[in-house]
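*Asks:* Predicted model and sequence follow; I will ask about them next.
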Amino acid sequence: MLIEEIIKRQLFPCFFGSALKMEGIDTFLNEFTSYIKEKEYSEDFGARVFKISHDKQGNRLTHLKITGGTLKTKAHIGKDEKVDQIRIYSGNKYQLVNEVKAGDICVIKGFKNIMAGQGLGIEEEIIQPVLSPYMDYRIILPEDHDWHQTLEKLSLLAQEDPQLHINYNNHTQEIHVQLMGAIQIEVLKNLINERFGLNVSFDHGKIIYKETILEAVEGVGHFEPLRHYAEVHLLLEPGKPGSGLEYEVNCKDEILSSSYQRLILTHLKEKEHLGVLTGSAITDMKITLISGKAHLKHTEGGDFREATYRAVRQGLKSTKSILLEPYFDFTLELPVEFLSKAIYDIEAMKGSFVMPDIHREVVSITGSAPVSRMQNYQSEVINYTKGKGRLICQVAGYHPCQDEDEVIKQINYDSETDKDNPTGSVFCSHGAGYNVKWNEVEDHMHIPLQLKKTSRIEEKYQQTTKFDDADKELEEIFTKTYGPVKNRNFMKETPRKLLNEPVYKHIPECYLIDGYNVIHSWPDLKELAKDNLDAARSRLIDIMCNYQGYKKCILILVFDAYKVKDNLGSSYKYHNIYIVYTKEAQTADMYIERTTHELASKYSITVATSDALEQLIVLGQGAKRISSRELRLEIEYLDKEKLAEFKRRQPKGYNYLLQDLKKYHKE
């Protein structure tokens, strides 16, 4: 039984001893031979590559374990790979052998393109790295150093480590590397110095963004200069978050031969395709070949490469894209007295978190936040907790970017001027090729569209939550206070079809504002409240009236009156908003929590407060939460926007007194 459990990796024996003192060695060897069963291997050849290295002569060495059959020298793997030597290493020394069998670990000299993680023979699948880098750094070379030679040397390191992505920018003539952070930078600097004697440095780095699409679309690529011809139609569909890129073929051989279909799939997989928002790599997408066309005489292999690339880009330009950024899943442990500071920081970083677990004097907060805002937060935690706090982060994949417009503006990428990744196509007329813009390709293409365009937004990036129906008693109270509530069904999901229908139905918005929390959070109102609380309250009421006019929502402004003895509470409508004073022993938090819970299925509720615990509670009830500071910023933005809109609508020119007097006099 123990042997079987060890084979299944359900049981892991542990031995104690000291090789230096010769203690426990015999026991270990005896038990090892007793409980270890030799693995049975397949007779068919298979191997798994686990490492790439180079010897002192610069020969490329492929380290692998044989998992089935045998491998001999001069054997051919695939079409282009040949076994020149088989080495069995012991430390830095090795011996040459002519054959290795299943279970052996060896080094092959002669392989040119086989990479680490790749499977050979019966081991067909490729093991992908568990983590992917989220930072891009520019390598700063010493003065008067040839970047061509440096790029060749760094390419050797990239072959040895699949997670080390080395890129060269032809326009800026800069070498970039994608890494996980400061620790990898130090390791890479030392490795470059030891291997090549170069003292390089790195810039501060930038976040690696990615792009995906929200709507399915058919992309068309055409490449037809003189004596060339190819047209490709691709269906681009949104995929699940974290799914990467998937490729399929849904095209009959009668339309396009299978050889050309395989060629198009090869071209799709051979390159990192860039999005049209920031030029970042695309992800979370399914690309299906649905049609294509070749010419018996003029089509060459490279034609389909150009048509395929252009079809992807034309499809991206024709649909709605979204920018993604990397996120951290974090656990923050710190003394309980720093809880409010931590929650404020997480909110400022636009992160989300769950109710903290308090163990005596230590609190543990778990959640997620954008890498761009949290990557340097560890040092801040150490500073304000005086070394008592601890932050543990783990990359949690890519999610929609919080500051998409700002990032796009900062990167300033123009897809139309990217000559390496064109969005248009090339057609031929009267023996000469001419370029056609992406939005005019459908007017020139030779194959009709295979499906209608869709405007359906994928539900994967729309976060919604369903709740039980409201309690009848509280609903009656709400109806009596604020008017009848029309019975609307909550947002229903549309089946995944190519329809021109929105996924969700509109539901009315309801804003709940914690009045006194806002007053004490806004500096000007806080200062006014010191002298006259009624004046600050009146000022806030007027501001909320204007805000409701912008938002066109139900707005309820709640004030605490729980300390007033024998107070039964009151509510009334003031202009276009509702004002509520809570009853005795009922705080504004209690009123907001209960209202949020009971009416979440009827309204899209947003709660404005800077009370951290209150935010956590209403978030758990399905409401959106906005801090008092964010509410102020939104109001200021809307004031400026509406003022600018008012000025734009004013008639041009000036009206002067009596300017039309002569006109009226003649009449």
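*Replies:* That came through fine. Predicted model, so just to flag it, every value in this text is computed and none were measured.
*Asks:* alpha carbons only for contacts and neighbour counts from here, please
*Replies:* Will do.
*Asks:* and Thr331, what element?
*Replies:* Here Thr331 is covered by strand 321-335, with elements defined by DSSP states H and E.
*Asks:* Could I get the buried residue list for the helix or strand just after that strand?
*Replies:* Downstream of strand 321-335, the first helix or strand assigned by DSSP H and E is helix 339-348. For helix 339-348, a neighbour-count test (16 or more other CA atoms under 10 Å) marks 339, 342-343, 346-347 as buried.
*Asks:* where's Ile592, which helix or strand?
*Replies:* Here Ile592 is covered by helix 588-599, with elements defined by DSSP H and E.
*Asks:* Okay, angle between the longest helix anywhere in the chain and helix 339-348 too, please.
*Replies:* If each helix of the chain is counted by residues according to DSSP state H, the longest one is helix 628-649. Angular relation of helix 628-649 and helix 339-348 on a 0 to 180 degree scale: 30 degrees, by axes from the mean of the first three to the mean of the last three CA atoms, to 10 degrees.
*Asks:* Report all helices and strands that helix 628-649 contacts.
*Replies:* If you count contacts as 3 or more CA pairs under 8 Å, 6 or more residues apart in numbering; DSSP states H and E, helix 628-649 packs onto helix 515-521.
*Asks:* this is the comparison structure:
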Amino acid sequence: MADTSQEKQNNHKKHICIGILAHVDAGKTTLSESMLYTSGSIRKLGRVDHQDAFLDTFDLERARGITIFSKQAVFSWKDMDITLLDTPGHVDFSAEMERTLQVLDYAILVISGADGVQGHTATLWRLLKQYQIPTFLFINKMDQEGTDRKAILKELKKQLSDGCVDFEQASSLECAEDEWLENLAVCDEEMLEEYLENGTVEPESVIRAISGRKIFPCYFGSALRLDGVQEFMEGLRQYTVSRKYPDEFGAKVYKIARDDQGNRLTYLKVTGGCLHVKDMLPGMEEKVNQIRIYSGSRFEMVQEVNAGGVCAVTGLSTTYPGQGIGAEKATDMFVLEPVLTYQIQLPPGCDVHNMLQNLRQLEEEEPQLHIVWEEQLGEIHAQLMGEVQIEILKNIIFQRFGVAVEFGAGNIVYKETIEEPVEGVGHFEPLRHYAEVHLLLEPGERETGLQFFTDCSEDVLDRNWQRLIMTHLEEKEHKGVLTGSAITDMKITLTAGKSHLKHTEGGDFRQATYRAVRQGLKKAKSILLEPWYEFRMEMPSVNIGRAMADIQKMHGQFEHPETDGEMSVLKGSAPVSEMRGYQSEFLSYTGGHGRMFCSLKGYEPCHNQEEIIESVGYDSEKDLENPTGSVFCAHGAGFVVKWNQVEEYMHVESTWKSGEVQSEEDYIPPRNESSSRIELTEKELDAIYRKTPDPVRRKISAAPITVHAKEKGTPDPKWTECQNEKTRQEEYLLVDGYNIIFAWEELKELAEIHIESARDKLMDILCNYQGYKKCTVILVFDAYKVEGNPGEVLKYHNIYVVYTKEAETADQYIEKTVRQMGRKYQVTVATSDALEQVIILGQGAQRLSAAGLKEEVELMLKEIRSEFLGKIPEDRNYLFDYLSHDLAKEMEHVRLGGKVKK
């Protein structure tokens, strides 16, 4: 990559991308304005209440005095370039704020000195922790009466973190007081050791501790009066550091918007390499037409942006917030989401379909709207955070599209999950189409959303079909079967599937996948989830009893109240459905002296599930957009099979039975399979040797273990015959690999040169042996010294090769196997370990020494040789077939170019 002039400049000038966050009315936009003014970027200090703030670029923002959309400003302070992202403070627009967090190097959390840590402030703090963003705090409005610096700092330590430190003395560490240095050092162990040894702390150590979120510098002042702003900016210059980015191109999209001309803008941060105009972005078929660097409402067009830069680009039509481009990973799921859904009521004569397209355009910019067309009701629904967002959205729709819409009463957004694992099967086979999908649906942890995995052999279903199924799982919001709400907190794993060489098309797997999810949900025990608020109530102590009684009626829960003089604080959580509208009631009975802060806690099991299900009246069988049954074909025509009968018609055997990932009783590994790769869990691998009616339950390893096997469906006739003959006893030969290698002289000599060659030769010998004896051969090698090794089983031609897991020797593995199957099957163990032989005999198995195995192998070779010679045609003679062993060896030596031995 060429070293441009911009890159050379960046080499000696620090650049950081910093976001500014706050509870509404804490003075966030005012601080942004003051920083821009102090740096000289703007000549006039605007004010929110005067409707002339530099970053309030929309009329609605100026009129309401709040930030609705995130904005970008670019300025310099001494030797540091800053990209400042101003985010919304109102809780109704917190989703816009969260999307901005993805691209920040540092954050500024603004707190009102008069109000302290408010409800939304705590939510912001949790988000900053989740995204692991180093944070500076600016405590604003310290010019107001009643603000106490020490009391506020104490509250910050209690409510947020002990790492909150007053940085008034941080401008010169050499002159700082010992007490302050000690308070600083105790926040980080390495820094404390440094302080105890040297009596001071180096600036680099402070920078490292801030980056590691061990220290949160606190600055106090008044942004409106420019008090403390310069000191704060100097602190940013001293105690921040530029990030290092890779050379490989990457970018993270955090916002979609449109300019005044309607051009679609993709706001992104370059996280690796360099972005140029006319670049074709990785994984996309579109070029970047323009690169704009915005500052307020103005922008500068540039030809390139280096890593760390934030910009808006035109020319991209398929991008979305959270998308990762190139080497950058996408953000799977955001924390904050709406909990209320509203019907959008259109005026008479409005074209519904055109309006739906317009609303989809808004959904690109605000993905959390979740615009849904309810076909059965003929209604458009949207999910919103609250009343303020409704008013703003009505204004935006009227300004952009000239349509005056109204919103119906809000309903709670419910979700669904399952209690126990279940297999879902989907089949789609109308004439000249074919696809079958098997999915394992398992309950996940709360707030994890949907997670998708594949545990299907490529021998069973080709990789391209598996990827397509994963795409279909991710592309849609799957509905539950209780109320038709979206499903969440589940792990969905592809376990099996089937395609047709001629008739399968991509759309077939879409149908089969959707139906598999729904069929599994119909079989599962589903749970309805509802959103819960986390609340903090501050009220006169005389009202605490009333508040506690109200929360109990709401089916909520609370901690022991905290009392401080005449005021008390009650913390807890309760269902959103019960707390709606409680704010006004709370203010009424506290006489206006109470304050209540609510933030979304997450989803919990619904407290009145049956009541909600009945009131919604959802019938999953009548939801034609989300069918639960499957389509099969007979006599040249397709027919529909109900969900509870699909298993009777499915073409692929079930990979899961109730209570187990796989039925292991009577499972016998198929024989005579050529080598190709599949993946099995440790539990499935144990089925190779575990045959007892009541197998020992084992913890399933998270990591898949590799096995080699051929495509299933063509079992060896002899093997099938063996399965049908219940009275016939199976024969197993377990071989202690390294014991045999070092007992056989030729393998021992080879192992001294190359141990892998000795292993390979033993494996080939045993393959021949198995082919002749027709028993199941399991060759076991020690791998117990390999740290973190989960264990591995390979299917090598017609035998199984086991590498033991960490801390498990071959002896232990063999003893465990013999103990489990020795009484029921004919098991022989080949080893020369005397102690192991004694244990084997005690478990009912037969023993075979290394020398005995060698004799059997040699005898097998002689028998094979004699059988082969008996089949040689009479008109052909082979010299080597009639020579003695020594003479044949000598002749082979000469044939390969060697000299005749004298």
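*Replies:* Great, that's in hand. These figures come from a predicted structure and were not determined experimentally.
*Asks:* Just give the TM-score of the two.
*Replies:* Taking TM-score structural alignment, normalised by the length of the first structure as the basis, the two superposed chains have a TM-score of 0.65; 459 aligned residues with a CA RMSD of 2.6 Å.
*Asks:* coming back round to it: which residue numbers in the second structure does the strand holding Thr331 of the first structure align to?
*Replies:* Under TM-score structural alignment, the match for strand 321-335 of the first structure in the second structure covers residues 526-540.
*Asks:* That stretch vs the first structure, average offset?
*Replies:* Between stretch 526-540 of the second structure and its aligned partner residues in the first structure, the average distance after superposition works out to 1.3 Å, using mean CA distance after the TM-score superposition for the first structure.
*Asks:* one step back: please identify which of the buried residues of helix 339-348 of the first structure is nearest to Lys65 of the first structure.
*Replies:* Top of the list for closeness to Lys65 of the first structure, among these and by CA to CA, is Ile346 at 46.7 Å.
*Asks:* which position in the second structure aligns with that closest one?
*Replies:* Using TM-score structural alignment, Ile346 of the first structure sits opposite Ile551 in the second structure.
*Asks:* now Ile544 of the second structure: how far from Val569 of the second structure?
*Replies:* 8 Å (CA to CA, to the nearest Å).
*Asks:* Residues that sit against both of the two, list them.
*Replies:* When CA atoms under 8 Å, 6 or more residues apart in numbering defines a contact, the residues bordering Ile544 of the second structure and Val569 alike are Pro561.
*Asks:* picking that back up, so the helix holding Ile592 of the first structure aligns onto which residues of the second structure?
*Replies:* Helix 588-599 of the first structure corresponds to no residues in the second structure, going by TM-score structural alignment.
*Asks:* So which bits of that helix are buried?
*Replies:* 588-589, 591-593, 595-599.
*Asks:* need the residues you listed in a markdown table with distance to Thr33 of the first structure, can you?
*Replies:* Output for those, formatted as a markdown table (distance: CA to CA, whole Å):
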| residue | distance to Thr33 of the first structure |
| --- | --- |
| Ala588 | 71 |
| Asp589 | 67 |
| Tyr591 | 70 |
| Ile592 | 68 |
| Glu593 | 65 |
| Thr595 | 68 |
| Thr596 | 65 |
| His597 | 63 |
| Glu598 | 66 |
| Leu599 | 67 |
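*Asks:* need the strands for the stretch 551-700 of the second structure, in chain order.
*Replies:* Along the stretch 551-700 of the second structure, counting by DSSP state E, counting those that start in this stretch, strands occupy 557-558, 562-564, 567-575, 595-605, 630-634, 637-641, 677-680.
*Asks:* Mean deviation, the fourth one versus the first structure?
*Replies:* Between strand 595-605 of the second structure and its aligned partner residues in the first structure, the average distance after superposition works out to 1.3 Å, using mean CA distance after the TM-score superposition for the first structure.
*Asks:* Please apply the same query to the shortest one.
*Replies:* Once fitted to the first structure, strand 557-558 of the second structure is off its aligned match by 1.6 Å on average (mean CA distance after the TM-score superposition for the first structure).
*Asks:* And that strand, how far out from the chain middle?
*Replies:* Counting by CA atoms, centre = their mean, to the nearest Å, strand 557-558 of the second structure is centred 31 Å from the centre of its parent chain.
*Asks:* Give me the residues contacting it.
*Replies:* Strand 557-558 of the second structure is touched from outside by 548, 551, 570-574, with contacts defined as CA under 8 Å, 6+ apart.
*Asks:* let's see it at 10 Å
*Replies:* Counting contacts by CA atoms under 10 Å, 6 or more residues apart in numbering, the residues outside strand 557-558 of the second structure that touch it are 534-536, 548, 551-552, 570-575.
*Asks:* That concludes my questions; thank you for your assistance.
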